[in-house]
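Visitor: Prediction below, plus the sequence it came from.
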Amino acid sequence: MDNVVALKFNGLQFDDWQEVNIRQSIDELVTQVQLGFARPGTGTPFPIDVNTVAQVLINNQLISTVRTDSAPRRITENSHSNQFMGRSLGRELVDTQYSATYKNLTVSEIVKRICTLFKVPLTPFQSTALVPDFSMQSESPANAIVNAARTANLLIYPTPEGGLVMAEPDNNPPVATLEMGKQIKALVINDDYRQRFSEYLVKSFDYGANTARRGTVKDEGLTFFRPMHVIADRMGNSLGALQRRAEMERNRRLARAHSLVVTVVGWGYEQNGIWHPWQLNTQVRAVVTDEGIDQTLLISDIELTQDDRSGTLATLTLVHRNAFVGQPPTVKKKSAAARKARR
């Protein structure tokens, strides 16, 4: 597979890039794209403006639809370099601040109304809770949308069309097996203890009942004081909802504190003879025999890179799906044979 990136806009196509960096992450509402090349001579600028919308394709498959953030040019006496930097259509949700109030809508309907206002396509989740009152005052729409998705225990992430999709964590069989020494060229086993807190307290005020409410839960694994207090929005301020939010926050952080970051050659995988790009919210099987790892994990972050030095690489962050389901992580003990082999 050639792994060719093409940028298409206004009937034009550019596909001779020397540097490529494309990033995506669950719970981040944009795909970030950075492309560049260097040539002899003074060159010319890209024929783009502030309203340009471009398609980014890999091997003729749509990866993202983006607006231009910037297009810097560097010119020397005998050469020039051009860069294209853009983000998918959800960038306005990230960059702006806005005020809105909605009543008696479901979580999905609230998110859809915000996205429609900013002309960001949305694939909503069909069954979500009813929210009696919702408001944001001079706030980032992105924060409101991410919080809404988390309240519904859903993921939200960018699509190739530039929009967003609300979905449950993938529970399908792994699309590929990544094994150290074969597909995996480099590996980081990440234990991020900063994710964890000794206690989680989610509090709110029920104006209808004129009473304060709270939900609280502890991480029994921590022996020192490290609190996390959260002020809940109005999408879930009943006593049961606050307790579930506290438990979900703890359980997500317990699972996300442990991740694998794998680097593989190429930007996708083959299934039944058909090439597919790596996608967020899909599961893969990770096998690292020396570490006793053989698990099915969820892709939460993707970084695709290409340059003259390192070639074509994909860096995938893998976590247990419980990191997004809100259930405690299952501890998978190594077998006696595996422990004996490492001695």
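Guide: Yep, that arrived.
Visitor: drop to CA atoms for contacts and neighbour counts, all remaining ones
Guide: Fine.
Visitor: any chance you could map the strands in the stretch 201-343 of the chain?
Guide: 211-218, 227-231, 258-265, 268-271, 274-277, 283-288, 293-307, 311-319 (DSSP state E, counting those that start in this stretch).
Visitor: What lies in contact with the fifth one?
Guide: Around strand 274-277, the neighbours that count as contacts under CA atoms under 8 Å, 6 or more residues apart in numbering are 58, 267, 268, 269, 270.
Visitor: need these in CSV with distance to residue 255 and neighbour count, can you?
Guide: Output for those, formatted as CSV (distance: CA to CA, whole Å; neighbours: other CA atoms under 10 Å):
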residue, distance to residue 255, neighbour count
58, 32, 19
267, 26, 24
268, 26, 19
269, 26, 14
270, 29, 11
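Visitor: In addition, the following structure is provided for comparison:
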Amino acid sequence: MDDDLYLSIGNQTISGWTDVRITRGIERLPSDFELGLTELYPGQLDRVVVQPGDECQVMIGSSLVITGYVDRYTPSMDAHSHTIRVAGRGKCQDLVDCAAMWPNGQISGTSALDVSTKLAAHYGITVACDVQNLRPIPQFNLFLGESCYEIIERISRYSSLLVYDTPDGNLTLAQAGTVQAASGFQQGINVQAATVQYSSDQRFSKYTAYTQSVQMYSDIGVAGNVIAVVEDTGVKRPRERVIIAEAVQGFQDLAKQRATWEMNRRIGRAAVVTLTTDSWRDSAGALWTPNTLVSILLPQLKLADESGTGPVTWLIGEVTFQRNMQTGTTATITAMRPEAYLPEPTALQPMFVDGSTIPQ
């Protein structure tokens, strides 16, 4: 299978890159790349025409990886060689870098998909969502100077959605993936190196969540706390954590959601695997893709199922495709339990934070 890397800019396609790094993930926006070419005798690379701001596509063989823009073009030379480096990011960089444009600065009566679509359209980006019947967004105001991404990330958390870009450069709102790769990673088969970080310092035996009105002395304030408690039975000694949920009135189940999310996320992130494999693709020829479930068996690092002999099924959070003269072609994968990627429950509107308390 063709795994050469191609950078397409206008009617020019450049291949033969000697140094490649492409990173995509479900907790990063946008995807980004950095490519390098080296030749011993200056001359050939002069024909490579690249300008910062150029629209581009990065492909591995026939598989599209990033659609975006060139951010930096860096040629250099010395007595022995001539090199160029090209760095860029996906189209969604404009959502991260640029201010949100919204008439009147007030949003109400809509969904995370609708808001994201309207904000992204200003910068020529489309939005897709894999969830139906999204929770309605209560009225809230934008802060002057906020970026599109800051708003989209906030309303997506409220709707329990992850936010990341796709190879075509557009935005996707999604929950933790349920699609599994055709193959996984196994010690002695396709794992060149691996590290698993096990931790307990960020886990607690009991999580107590409170919500309290910040206007408890006003006519509309709520002086009483809403208390929710969840326990992590995997922590054997008393370790307690108190959480102030983001709601301040109404939405009384937010405290329980917030405590449960805190516990599950910390359990999920108590084990993180980072591994290097010798291929950019699974056994079916698909590129390793963020938000895809994958089986992992590393018995020497005590990463296996409860029987100790079978694989665990974790979610790919980030993948970096690399190629250089020192290590050849590799992919570095970061994966955790799916619950590690659950978005944090949040409230958007400080006075009325769920459907039952929004005035009609």
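Guide: That came in fine, so what should we check first? Here the structure is a predicted model, which is why all the values come from computation and not from measurement.
Visitor: And the TM-score between them?
Guide: Once superposed, the chains reach a TM-score of 0.83 (TM-score structural alignment, normalised by the length of structure 1), with 322 aligned residues with a CA RMSD of 3.0 Å.
Visitor: In terms of distance to residue 288 of structure 1, which of the contacts of strand 274-277 of structure 1 ranks first?
Guide: residue 269 (18.7 Å; CA to CA).
Visitor: List the contacts of the residue mapped onto the closest one from structure 2.
Guide: Using TM-score structural alignment as the criterion, residue 269 of structure 1 maps onto residue 282 of structure 2. With contact taken as CA under 8 Å, 6+ apart, residue 282 of structure 2 is in contact with 181, 182, 183, 184, 288.
Visitor: Who are the packing partners of the longest helix anywhere in structure 1?
Guide: Counting by DSSP state H, the longest helix found in structure 1 is helix 239-256. Helix 239-256 of structure 1 is packed against strand 199-206, strand 211-218, helix 322-325, with contacts defined by 3 or more CA pairs under 8 Å, 6 or more residues apart in numbering; DSSP states H and E.
Visitor: Just send the ones you listed back as TSV, with distance to residue 136 of structure 1 and mean neighbour count too.
Guide: Output for these, formatted as TSV (distance: least, CA to CA, whole Å; neighbours: other CA atoms under 10 Å):
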stretch	distance to residue 136 of structure 1	mean neighbour count
strand 199-206	15	21
strand 211-218	20	16
helix 322-325	25	23
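Visitor: Minimum distance to residue 259 of structure 1: which of those has it?
Guide: Of all those, helix 322-325 sits nearest to residue 259 of structure 1, with 9.7 Å by CA to CA.
Visitor: Once aligned, what mean separation remains between that closest one and structure 2?
Guide: Superposing on structure 2 and averaging over aligned pairs (mean CA distance after the TM-score superposition for structure 1), helix 322-325 of structure 1 comes out at 2.6 Å.
Visitor: Quick one: residues in contact with that helix.
Guide: Contacts with helix 322-325 of structure 1, where a contact means CA under 8 Å, 6+ apart, come from 153-155, 168-169, 248, 251-256, 328-329.
Visitor: Could I have the PyMOL command that selects the buried members from those?
Guide: Applying 16 or more other CA atoms under 10 Å to the contacts of helix 322-325 of structure 1, the buried members can be selected in PyMOL as follows:
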select buried, resi 153+154+155+168+169+248+251+252+253+254+255+256+328+329
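Visitor: Among the contacts of helix 322-325 of structure 1, which one lies nearest to residue 222 of structure 1?
Guide: Nearest to residue 222 of structure 1, judged by CA to CA, of the contacts of helix 322-325 of structure 1 is residue 254 at 11.1 Å.
Visitor: so what corresponds to that closest one in structure 2?
Guide: The alignment partner of residue 254 of structure 1 in structure 2, by TM-score structural alignment, is residue 267.
Visitor: which ones are touching that match?
Guide: Contacts of residue 267 of structure 2 by CA under 8 Å, 6+ apart are 203, 340.
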